[in-house]
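Asks: Pasted the sequence and its predicted model underneath.
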Amino acid sequence: MDNKIKILVVDDHQVVLDGFVARLELESDIDVVDTASNGIEAIESVRISRPDVVLMDISMPHCSGLEATAEIKAQFPNVKVLILTMHDNREYIMKVMQAGAVGYMLKDISSDKLIQAIKTVYQGSTYFCESVTQTLFTQSVQAITQKVNPLSRREDMILKMVAQGESSKKIAKSLNISYRTVETHRQNIKHKLDLYTTAGLTKYAVEKGILSS
């Protein structure tokens, strides 16, 4: 296939790296173009192999996944960085989102969910595994409820679905409204919040507790 999703896998544990690569190579529409064992190698590999999606570990020698993510997004803004780590920690999650990552998963994720996550971020949405979402919710609900939300109930609903990785087409079908109406709502949400990226909208939804409503 000419339109395979090009993947770079980054992890400092060779066994883990080999396991991910072996699973991804079973997919006919995914092509593992390279691997790296630290952030420095990851940045250089992105420069050479130009992947669509980077599966990025966080804790690595020489250059962490957080540092590498920020550098990759600065140099190659179209590359999607999907964090795959053992750290179920809100501080890590928020930092990598701020660095430009579009998804966050724990390494105990099922292989099917891993493939789903890759395809989701490749298509322009964000992806967070259930346990990560729960971590974000439980640690931020109190602060969230004290802040005013400028969005309407319908806009809240659409923002929630956007943050869950749903496309405008799927949102329209779920809410029984037109695709054009969904797109209008999405534009209104962006203008009201002064946020113009899916990652930014997702971060807002997490911080405001919209996903848990």
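Replies: Sure thing, it's come through.
Asks: C-alpha only now, for contacts and for neighbours.
Replies: OK.
Asks: who are the neighbours in contact with Gln14?
Replies: Counting by Cα atoms under 8 Å, 6 or more residues apart in numbering, Gln14 makes contact with Ser37.
Asks: putting a second one here so we can go through both:
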Amino acid sequence: MSPETEPSQWVKPVSVVIAEDHVAIGTLLSRLLEARGAYRVLEQFTRGADVARRCHELRPQLLILDIELPDMSGLQVAREVAATTPETHILVFSGNIHPEVVCDALRAGVRGILEKTAGLELLESAVATVSLGRDFFGPAVLPILPQALRLMQDAPTDGLTDREREILVLVAEGMSNRAIAQRLGISERTVGNHRANTMGKLGAHNAADLTREAMRLGLVRPRARNES
């Protein structure tokens, strides 16, 4: 190639980190992006524990994040990444889309939310948009966005959503995740995610800490010694 025809400037590919607990989905997503030539996948995770640390080290432009990771809530990962690496734009790509999740995701600093039932064209649009630091919401998110925004405005000063406060009370009453799921008619995994979010917001590490926080917030009263 002669100097006259050589491009004066090469466009650097967008750097991406993927956190997705389903290996096949993460691998296919990685291959899809790499095949476009405009993206470079730096690392792929199936668990959340090391994502924030590696994002801080790698400084990717985009984090594609599933919120249902096996070891911790993806929303907690999002909060950590937003706090330590604000230049990394976060796209939530999840099958668990409802107003409370959208509310928590927005509060965590997420720029885009797309449901996993979306087609590839929408996925590519979401990736391209969020990597530039712009907001993107999938067609399943848009109808519930007003409710999610109201939840953000109505959130109590402790930072917990209504569902998180409800689960906090049940944990303080000694109920297991399975029992809470049966009581509320939601999945045990969803309970775990809400519980992890609550622990992160309150700085709690176990059920005993959550119980103390529930008492501090006045959500439950201390039991007398002769109470069962």
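Replies: Sure, I can see it. Just so it is clear, the model here is predicted, and its values are computed rather than measured.
Asks: dump the residue contacts of the residue nearest the centre of structure 1.
Replies: Centroid-nearest residue in structure 1: Gly103, 1.8 Å away (criterion: Cα atoms, centre = their mean). Gly103 of structure 1 sits next to Val81, Leu82, Ile83, Met97, Ala117, Val121, Thr126, Tyr127, Phe128 when contact means Cα under 8 Å, 6+ apart.
Asks: Aligned counterpart of it in structure 2, please.
Replies: For Gly103 of structure 1, the aligned residue in structure 2 is Gly112 (criterion: TM-score structural alignment).
Asks: ok, now how distant is that match from Ala35 of structure 2?
Replies: 22 Å (Cα to Cα, to the nearest Å).
Asks: cool, and Ala126 of structure 2?
Replies: Distance of Ala126 of structure 2 to Ala35 of structure 2, given as Cα to Cα: 17 Å.
Asks: Counting neighbours, go ahead and name the busier of the two.
Replies: Using other Cα atoms under 10 Å, the more surrounded residue of Ala126 of structure 2 and Ala35 is Ala126, with 23 against 11.
Asks: element containing the alignment partner in structure 1 of the more buried one, please.
Replies: Ala126 of structure 2 maps onto Ala117 in structure 1 when the alignment is built from TM-score structural alignment. Assigned by DSSP states H and E, Ala117 of structure 1 belongs to helix 111-122.
Asks: in that helix, what counts as buried?
Replies: Within helix 111-122 of structure 1, the residues scored as buried using 16 or more other Cα atoms under 10 Å are Leu114, Ala117, Ile118, Lys119, Thr120, Val121, Tyr122.
Asks: can you give me how far it is from the chain middle?
Replies: 10 Å (Cα atoms, centre = their mean, to the nearest Å).
Asks: how big's the offset between it and structure 2?
Replies: Between helix 111-122 of structure 1 and the corresponding residues of structure 2, superposition yields a mean separation of 1.4 Å, by mean Cα distance after the TM-score superposition for structure 1.
Asks: Need the contact partners of that helix.
Replies: Contacts of helix 111-122 of structure 1 (Cα under 8 Å, 6+ apart): Ile5, Arg23, Leu24, Asp52, Val53, Lys80, Leu82, Val102, Gly103, Thr126, Tyr127, Gly165.
Asks: now the helices for structure 1?
Replies: For structure 1, the helices defined by DSSP state H cover 14-24, 39-49, 65-75, 90-99, 111-122, 130-145, 153-163, 168-175, 179-193, 198-208.
Asks: once the structures are aligned, where does the last one end up in structure 2?
Replies: Aligned by TM-score structural alignment, helix 198-208 of structure 1 corresponds to no residues of structure 2.
Asks: ditto for stretch 82-94 of structure 1
Replies: The aligned range for stretch 82-94 of structure 1 in structure 2 is 91-103, by TM-score structural alignment.
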